[in-house]
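Participant: Predicted model follows, preceded by the sequence.
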Amino acid sequence: MYIKSDREIEIMRSAGRIVAEVLEKMKEVIQPGITTKEIDQLAEEHIKKSGGIPAFLGYNGYPASVCASVNEEVVHGIPGHRVLRDGDIIGIDVGAFYNGYCGDAARTFEVGNCSEKAKRLIKVAEESFFAGIEYAQEGNRLQDISHAIQVHVESNGFSVVRSLVGHGIGKNMHEDPQVPNYGLPKRGPRLTAGLTLAIEPMINEGKFHVRTLSDGWTVVTSDGSLSAHYENTIVITANGPEILTKL
């Protein structure tokens, strides 16, 4: 676990702001008729124009600047010629490096008119993130966050993906520790001021099991049910958690 200095956290705020601006822009452009490739191009343009570097592009060979995961796709959906349709939901995950430090966040958006269940799934994913970071306090254990996320999701009748986790973040997009979205409380490393984490509940309408498609990237629900993703980069401070990927 790498504890960041005040100077490093300040740079991460700048990286986080770029990511937050991209996700804000997505609210305007995501609608029926747009392709996931067009979304990717808009995101990449904004990151570069803001002095950032797309964190995902080329990462382990990943071919795009965002992950665009539609409906039953959980994460890592590769942007392409797919046209979004009325009633779809889409998770957009974006990362940017700025002056050598990374920000990473995700949101799930409604496309046009969605079902009430889809809207609720998106809402519970977001709520579970905030339920988790209530425990992102100095002196608590990492899995206090994990447990709070799981309890909120399952009490609302949805399931938490178990084979994918959040992560530490800083000079690298993925650092220790791993941050599961489920587990028993009072376990895991002690939380310390200066620790930066990307906390990212991934929740399914049906069962928690997932599988990876033949492209080697796209993770989908095994039962074909909808999935939603919500993520922010945060820092633990003496006064509680601060979200770095927020305008």
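Facilitator: Structure received. Numbers count the residues shown, from 1 in each chain.

Participant: Only C-alpha atoms from now on, for both contacts and neighbour counts.
Facilitator: Fine.

Participant: which SSE is the residue lying closest to Q178 once chain neighbours are set aside in?
Facilitator: Leaving out its chain neighbours, the residue that sits closest to Q178 by Cα to Cα, 6 or more residues apart in numbering is H167, at 4.4 Å. Secondary structure assigned from DSSP states H and E places H167 in strand 166-168.

Participant: A further structure is provided below for comparison with the first:
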Amino acid sequence: MFGSSLEIKAPDQILLMREAGLVVADALAAVRDAVRPGVTTAELDRIADELIRARGARPSFLGYGVPPFPATICASVNDAVVHGIPGGQVLAEGDVVSIDCGAIVADDSGQGWHGDAAITVAVGAAPAEVTELMRVTEEALWQGIAAARPGGRVGDISHAIERYVRAEGGYGIVEDYTGHGIGTEMHLPPDVPNYGRAGRGPRLKHGLALAVEPMLTLGTHATEVAADEWTVVTADGSVAAHFEHTFALTDDGVWVLTAHDGGRADLERLGAPYGGPT
């Protein structure tokens, strides 16, 4: 149901999103295992597509938007931040590739429920500064998720991400692309920026599901869209990293629907309440 323009899920609907989230988690794990020098991004796309369909789910990204996105995953290499189209690009030693993946699980009425997550993977040994960029981006994701509390504000998540990143160095925080609400559609209100002030924005409620996805660069925050009308690249050619999880707010805390363990280990590490099954 909707309240104040936000889609609030019942417990059974969150369970369906957990099913979709686990499909995404498994697809990303399979793709991660396949990343190596000599592999094409199209091969990674095929692996994810076959796994999603074998699990009885559908890809969220395929056919999405205008022009229709032509693949199951986004595969964004090096200076590509997000929305990279898989194809004949061959991965090489030292590259990094961001893999963004979504899946839909339908309920008995045919209504689809989405899961959405992303990882950035080094191809072989990446330079130390790139490895650190990846670490900071992933930790910023968890810092943002751990800041979510029923009764809080979206800005609490945004501020936690920005505060952590600024403390770690001079990384560019991409501003033009944000996290988002998720549920019956892949993108729903509210937007979840990766920078901002605490205590601002829509109120966080039980049953709200969000996809949080910091995108950082080794240069500035500025981006451009490539000629394919999808791939977002850094304006200065610097390397980017991107991590994402979908989570829901339950009566007990935060349940990370696209993490195999529900996010329990990282939430407990950060002193945040875990809201999934025990």
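Facilitator: In hand now; what should we look at? Computed from a predicted structure; not experimentally measured.

Participant: Residue range in structure 2 corresponding to the top helix by length along structure 1, please.
Facilitator: In structure 1, taking DSSP state H as the definition, the longest helix is helix 6-29. Mapped onto structure 2 using TM-score structural alignment, helix 6-29 of structure 1 spans residues 11-34.

Participant: what's the average distance of the matching stretch to structure 1?
Facilitator: Once fitted to structure 1, stretch 11-34 of structure 2 is off its aligned match by 0.6 Å on average (mean Cα distance after the TM-score superposition for structure 1).

Participant: ok, now which ones touch R55 of structure 2?
Facilitator: V23 (Cα atoms under 8 Å, 6 or more residues apart in numbering).

Participant: From V23 of structure 2, how far out is it?
Facilitator: 7 Å (Cα to Cα, to the nearest Å).

Participant: follow-up on the earlier one: so the strand holding H167 of structure 1 corresponds to what in structure 2?
Facilitator: Using TM-score structural alignment, strand 166-168 of structure 1 pairs with 179-181 in structure 2.

Participant: cool, and stretch 211-229 of structure 1?
Facilitator: Mapped onto structure 2 using TM-score structural alignment, stretch 211-229 of structure 1 spans residues 224-242.

Participant: Pull up the distance across that stretch, start to finish.
Facilitator: End-to-end distance (Cα to Cα), stretch 224-242 of structure 2: 16 Å.

Participant: Likewise for stretch 238-245 of structure 1?
Facilitator: This stretch, stretch 238-245 of structure 1, spans 19 Å end to end (Cα to Cα).

Participant: For it, grab the matching residue range in structure 2.
Facilitator: Taking TM-score structural alignment, stretch 238-245 of structure 1 hits residues 251-258 over in structure 2.

Participant: buried sites along that stretch?
Facilitator: Buried residues in stretch 251-258 of structure 2, counted by 16 or more other Cα atoms under 10 Å: G253, V254, W255, V256, L257, T258.

Participant: got it, and stretch 22-32 of structure 1?
Facilitator: Using 16+ other Cα under 10 Å as the test for burial, stretch 22-32 of structure 1 gives V22, L23, M26, I30, Q31, P32.

Participant: biggest separation within these, which pair?
Facilitator: V22 and P32 (18.8 Å; Cα to Cα).

Participant: Name the secondary structure element that contains the aligned partner of L197 of structure 1 in structure 2.
Facilitator: Matched by TM-score structural alignment, L197 of structure 1 corresponds to L210 in structure 2. For L210 of structure 2, the host element (DSSP H and E) is strand 209-212.

Participant: ok, and what's touching stretch 139-151 of structure 1?
Facilitator: 128-129, 131-136, 159-160, 179-192, 201.

Participant: again, only using 7 Å
Facilitator: 128-129, 131-133, 135-136, 160, 179-192 (Cα atoms under 7 Å, 6 or more residues apart in numbering).

Participant: Likewise for stretch 203-223 of structure 1?
Facilitator: 72-78, 121, 125, 158-162, 225-229.

Participant: how does it look with 8 Å?
Facilitator: Under Cα under 8 Å, 6+ apart, the answer for stretch 203-223 of structure 1 is 69, 72-78, 121, 125, 153, 157-163, 225-229.

Participant: of these, buried ones?
Facilitator: In the contacts of stretch 203-223 of structure 1, the ones that pass as buried (16+ other Cα under 10 Å) are 69, 72-78, 121, 125, 153, 158-162, 225-229.

Participant: Mind checking which of those are in strands?
Facilitator: Secondary structure defined by DSSP state E assigns S69, E73, V74, V75, S159, V160, S227, A228, H229 of these to strands.

Participant: Please identify which two of the residues you listed are farthest apart in space.
Facilitator: So, these by Cα to Cα: farthest apart are S69 and S159, at 17.6 Å.

Participant: Only the buried residues of stretch 190-200 of structure 2, if you could.
Facilitator: For stretch 190-200 of structure 2, by 16+ other Cα under 10 Å, it's P190, D191, V192, P193, N194, Y195, G196, R197, A198.

Participant: what about A235 of structure 2, neighbour count?
Facilitator: 15 (other Cα atoms under 10 Å).

Participant: Leaving out chain neighbours, which residue sits closest to it?
Facilitator: Computed as Cα to Cα, 6+ apart, the closest residue to A235 of structure 2 that is not its neighbour in sequence is T223, at 4.7 Å.

Participant: for V161 of structure 1, same thing?
Facilitator: F208 (4.8 Å).

Participant: ok, now A126 of structure 2?
Facilitator: Spatially, and ignoring its direct neighbours in sequence, A126 of structure 2 is nearest to G94 (4.3 Å; Cα to Cα, 6+ apart).

Participant: Now check structure 1 for the residue matching that neighbour.
Facilitator: In structure 1, G94 of structure 2 lines up with G87, judged by TM-score structural alignment.

Participant: Distance-wise, check A126 of structure 2 relative to D95 of structure 2.
Facilitator: For A126 of structure 2, the distance to D95 of structure 2 - Cα to Cα - is 6 Å.
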